[in-house]
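K.L.:
below are the sequence and a predicted model for it; my questions follow.
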Amino acid sequence: MSMMDKIKSMLKGHESQADKGIEKTGDMVDDKTQGKYKGQVDTGQEKMRDQFGGGQGQDRPPQP
């Protein structure tokens, strides 16, 4: 079992908490870099949400 499989199994059922962590981390990086890499950070956040099951659901509207 790979490390990604282990992480996914641990996060299963806790997608909203994972999404909050991804959002907080992205905000922290944006703050530290003064928004210089905002586009790249946003792309990374979306890929993490896709990977770990967060993403756009009923409680998360699409981002512009």
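P.N.:
It's in. Note that the coordinates shown come from a computational prediction; the quantities given were computed from them, not determined experimentally. Numbering: from 1, shown residues only.
K.L.:
for the rest of this, base every contact and every neighbour count on C-alpha atoms.
P.N.:
Noted.
K.L.:
what are the ranges of the helices in the chain?
P.N.:
3-11, 15-32, 38-52 (DSSP state H).
K.L.:
could those go into CSV alongside mean neighbour count?
P.N.:
Below are the helices of the chain laid out as CSV (neighbours: other CA atoms under 10 Å):
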stretch, mean neighbour count
helix 3-11, 12
helix 15-32, 15
helix 38-52, 16
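K.L.:
then this one, side by side with the first:
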Amino acid sequence: MGIDDMTRKAQQFLGDEKVQNALKSEKAEDVSDRILDGVAGAVNRVTGEKHTDKVEKARAEADKRVGNE
């Protein structure tokens, strides 16, 4: 399977109504919040918290894309 095939299958998967509904669920919101909090915390530790404003802005933008809040 080539990269084009994988890309097409991923787009089809993400375009499915059931998948979209799952991504907008409360469970997805809870999971994504935990993951985003962990990633933001790790980035802040690695950067010595020099870019916390940018990290929080990126975290907030990502959070808008997954879950229901």
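P.N.:
Yes, it's here. These numbers come from a predicted model, not from an experiment.
K.L.:
pretty sure G26 of the first structure is touching V41, no?
P.N.:
Yes: with contact defined as CA atoms under 8 Å, G26 of the first structure counts as touching V41 (6.0 Å).
K.L.:
most distant residue from the centre of the first structure?
P.N.:
In the first structure, the greatest distance from the average C-alpha position (CA atoms, centre = their mean) is reached by M1, at 22.5 Å.
K.L.:
tell me which residue is most central in the first structure.
P.N.:
For the first structure, the residue nearest the mean C-alpha position is I22 (3.4 Å; CA atoms, centre = their mean).
K.L.:
can you find the partner of that residue in the second structure?
P.N.:
Taking TM-score structural alignment, I22 of the first structure has L36 as its aligned residue in the second structure.
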